[in-house]
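Asks: Next come a sequence and a model predicted from it.
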Amino acid sequence: MRAIEITESGGPEVLEWHEVPDPPVGRGDVLIDVTASAVNRADVLQRQGFYNPPAGASPYPGLEVAGVVAEVGADVEQFKVGDQVCALLGGGGYAERVAVPWQQVMPVPDGLTPREAAGLPEAACTVWSNVFMVGRLRRGETLLVHGGASGIGTFAVQLAKALGSHVVATVGSAAKGERVRELGADEVINYREEDFAEKVQADVILDIMGAKYLPGNIRALRTGGRLVIIGLQGGRKGEIDLGAMLAKRISVHATTLRSRPVDEKGVIVRSVVDNVWPLVAAGAVRPVVYAEVPMADAAVAHRMLDSGEHVGKILLVR
């Protein structure tokens, strides 16, 4: 098969389309003929040499795919050859084929093609596990989403709104703000012009920035609020006001998805299928696709992501 290899750490130019060995299919694996994958911030970090795949994962970038089942391992009963599926990966999505533990495989939601579903697994599993399973967002509460125009952000806005929450999102431009409002955000805050902590009181915050936003996030939380940190774009280390946390009974959670054991990912995946896929099938939550780029031209897609101009997902298609 062919796949995108990272020839060395660096810019998008280090991504090259090469012939590589077919992936081995274990007894509990599903082999997927890939229709499309999607670009995530983690792929950029891996390209730059800052985020290696977990032990046992494919060395190729790509944390999600959709396509058609080509083969199943001897112990797999949940899927069969010919099924249209999408999957959450530890790596290997930028390829013509990928082998995935069956626990991380999902049916394509009703009403979508595999190509349309390719950008859903990482966003859906990240948002559902962090905002709802960890953050325990409830109907009527307020969610603050940082990076509301990103792939994660556009999904979080739609899902929280569909489940009855008041949604506030930070964005970097007026144009992005308008698009995020169209997706359901009740309020948008331009972080280049306004201090979000002065504008909102939230019950749950989904944060991709880390240290830079830590003081503001504590200020922006209501009593009993929950801060869930899933990214460190603003740094790894910061000071936290424990007095403010005590006074407001705030909890802070920091999570990753990629490195979790297969069984833990499987719990999240099954919960997404049960709770999120019906909303996707009903049209309440939809994929937001900024661009489709041939997989062999992954460097072009990475340049798009690096520019910061996109809204939603950039897909790699075959």
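Replies: Cool, got the structure.

Asks: CA only for contacts and neighbour counts going forward, please
Replies: Noted.

Asks: got a list of what residue 88 touches?
Replies: Contact partners of residue 88, counting by C-alpha atoms under 8 Å, 6 or more residues apart in numbering, are 63, 64, 65, 104, 105, 121, 122.

Asks: how close does it sit to residue 280?
Replies: Counting by C-alpha to C-alpha, to the nearest Å, the gap between residue 88 and residue 280 amounts to 17 Å.

Asks: Equivalent analysis for residue 296, please.
Replies: According to C-alpha to C-alpha, residue 296 stands 29 Å off from residue 280.

Asks: before we move on, what about residue 210?
Replies: As judged by C-alpha to C-alpha, residue 210 and residue 280 stand 30 Å apart.

Asks: Among the contacts of residue 88, name the ones in strands.
Replies: Among those, the residues falling in strands (DSSP state E) are 64, 65, 105.

Asks: Quick check: the last one touching residue 85?
Replies: Yes. With the criterion set as C-alpha atoms under 8 Å, residue 105 and residue 85 qualify as a contacting pair; they are 6.7 Å apart.

Asks: At which residues are the strands of the stretch 101-250 of the chain located?
Replies: Chain-ordered strands for the stretch 101-250 of the chain, with DSSP state E, counting those that start in this stretch as the definition, fall at 105-107, 142-145, 166-171, 187-190, 202-207, 221-229.

Asks: Report the contact partners of the closest residue to residue 291 other than its chain neighbours.
Replies: Leaving out its chain neighbours, the residue that sits closest to residue 291 by C-alpha to C-alpha, 6 or more residues apart in numbering is residue 314, at 5.0 Å. With contacts defined as C-alpha under 8 Å, 6+ apart, residue 314 is in contact with 38, 39, 119, 289, 290, 291, 292, 293, 301, 305.

Asks: second one coming, line it up with the first:
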Amino acid sequence: MSQTIRAVDIRGGTGPVDSLYITDVPKPTIGPNDALVKVKAFGLNRMDLLQREGNYPLPPWAPKTLGCEFSGIITELGSSPEPGFEVGEEVFGLAYGGAYAEYIAVSTKMLARKPDEMTFVQAASIPETYMTSLLAMYITGEFKAGKSILWHAGASSVGIAGIQLSVTGGASAVFATVGSDNKVDFCERDLGATKAFNYHSQDWSQEVLNATGGKGVDVIIDAVGASHFQGDLNAAARDGRIVNLGWLSGTVLPGGVDIKHFIDKRLRYEGTTLRSQELDYQHRLRDLLEGYMDRFRDGTFKVVVEKVFPWEQIVEAHRLMEKNVSKGKIVCTVD
């Protein structure tokens, strides 16, 4: 095998969407616990845009190449991989970076076997999305069956995963906020949300209170940030948990924000992220995700893909994500 591979790079290190291009880079080397995987597809994530623009703090051990979730075929194994993995096996997984490439080196602790019932595109849509949802919902948000839950950006990849996890996890009610009436219908009809609200045309926090008889919601997962902060405090139930995953609307709070509910409702507001977690922590989430694979196999969990691009059209793929109009994953395939 050649000592170079093709990968997506960024002219100048960071920049606008037009700075993305495909070039030759050194072939990644594997460690004792690693696998070298021939990438067949990779999923796009919001953090890819932030990293491209120089606004995402990378873990010090992360490669500079974009991309954290992928599917493909194992072509090489280190001397001490996790038991059971074999060369030629179809897998999908999570990485700290490097998925926008022909090959990726990744710990076998972060690989899962691709079900025969799934395509490479579908498999590449799962790791970051579902592991982030599991982290936010169960570990940080302390969700348990019988609690109610609200997912902001309900038609995003994480929102789609989270709503489905909540429905099958025994939530007493599952709410979502979205940016269009079409997405309201999608969350309710296709994903099983109890109720979704269009934040452009509805006072969603008041609607949540109305739907819960004034009690509020037990767990809120928020990837939107500043514009939803006050609403989160208003809509949360007593002893509620609010988990912040991102800041699509920015990080600076508007004037007049009232924080009284932190005390009178005994609220906890906590931020979390998946990429900076240590390998053993991510391995724990990989194992947790594998417990749900039967739900992908039998179709209980829908893998929603907005559009598939050949990776040579990576600029167009990033442009689509920047528009914030998609439902589900944007995926690129690698020949």
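Replies: Right, received. Where do you want to start? Computed from a prediction, not measured in an experiment: that's the story for all the values here.

Asks: rewinding a little: quick one: map the residue nearest to residue 291 of structure 1 onto structure 2.
Replies: Alignment of residue 314 of structure 1 against structure 2 is given by TM-score structural alignment, with residue 330 as its counterpart.

Asks: and if you look at residue 11 of structure 1?
Replies: Under TM-score structural alignment, residue 11 of structure 1 pairs with residue 16 in structure 2.

Asks: Now its match: closest residue in space, sequence neighbours ignored.
Replies: In space, and not counting its chain neighbours, residue 16 of structure 2 is closest to residue 53: 6.3 Å by C-alpha to C-alpha, 6+ apart.

Asks: Which residue in structure 1 occupies the aligned position of that neighbour?
Replies: Using TM-score structural alignment, the partner of residue 53 of structure 2 in structure 1 is residue 48.

Asks: got it, and residue 247 of structure 2?
Replies: Residue 247 of structure 2 maps onto residue 232 in structure 1, by TM-score structural alignment.

Asks: and if you look at residue 267 of structure 2?
Replies: In structure 1, the residue paired with residue 267 of structure 2 according to TM-score structural alignment is residue 250.

Asks: Would you map the helices across structure 1?
Replies: Taking DSSP state H as the test, the helices found in structure 1 are 41-47, 114-117, 121-127, 151-162, 174-182, 196-199, 214-220, 242-248, 262-275, 277-281, 298-307.

Asks: between those, which gets nearest to residue 34 of structure 1?
Replies: The closest approach between residue 34 of structure 1 and any of those, judged by C-alpha to C-alpha, belongs to helix 114-117 at 8.9 Å.

Asks: Where in structure 2 does the closest one align, residue-wise?
Replies: Helix 114-117 of structure 1 covers residues 120-123 of structure 2 once aligned (TM-score structural alignment).

Asks: what's next to the matching stretch, contact-wise?
Replies: With C-alpha under 8 Å, 6+ apart as the contact definition, stretch 120-123 of structure 2 has outside contacts at 40-42, 70-72, 92, 114, 303, 305, 308, 331-333.

Asks: Selection in ChimeraX covering whichever of those residues are buried, please.
Replies: Listed next is the ChimeraX selection for buried residues among the contacts of stretch 120-123 of structure 2, using 16 or more other C-alpha atoms under 10 Å:
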select :40,41,42,70,71,72,92,114,303,305,308,331,332,333
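
Asks: ok, which pair from the contacts of stretch 120-123 of structure 2 is furthest apart?
Replies: Of all pairs drawn from those, the widest gap by C-alpha to C-alpha lies between 114 and 308 and measures 18.6 Å.

Asks: for residue 97 of structure 1, what are its contacts?
Replies: Per C-alpha under 8 Å, 6+ apart, neighbours of residue 97 of structure 1: 1, 22, 23, 31, 32, 33, 34.

Asks: Need the counterpart of it in structure 2.
Replies: Residue 97 of structure 1 is assigned residue 103 in structure 2 as its aligned equivalent, the criterion being TM-score structural alignment.

Asks: Likewise for residue 139 of structure 1?
Replies: Checking with TM-score structural alignment, residue 139 of structure 1 has residue 145 as its match.

Asks: Residue 194 of structure 1 now?
Replies: By TM-score structural alignment, residue 194 of structure 1 lines up with residue 202 in structure 2.

Asks: ok, its match - how many residues close by?
Replies: Each residue near residue 202 of structure 2 was counted by other C-alpha atoms under 10 Å, and the total is 11.

Asks: Distance check, it against residue 42 of structure 2.
Replies: Between residue 202 of structure 2 and residue 42 of structure 2 the distance is 35 Å, computed by C-alpha to C-alpha.

Asks: picking up where we left off before, show me the contacts of stretch 120-123 of structure 2 that map onto strands.
Replies: 40, 41, 42, 70, 71, 72, 92, 305, 308, 331, 332, 333.
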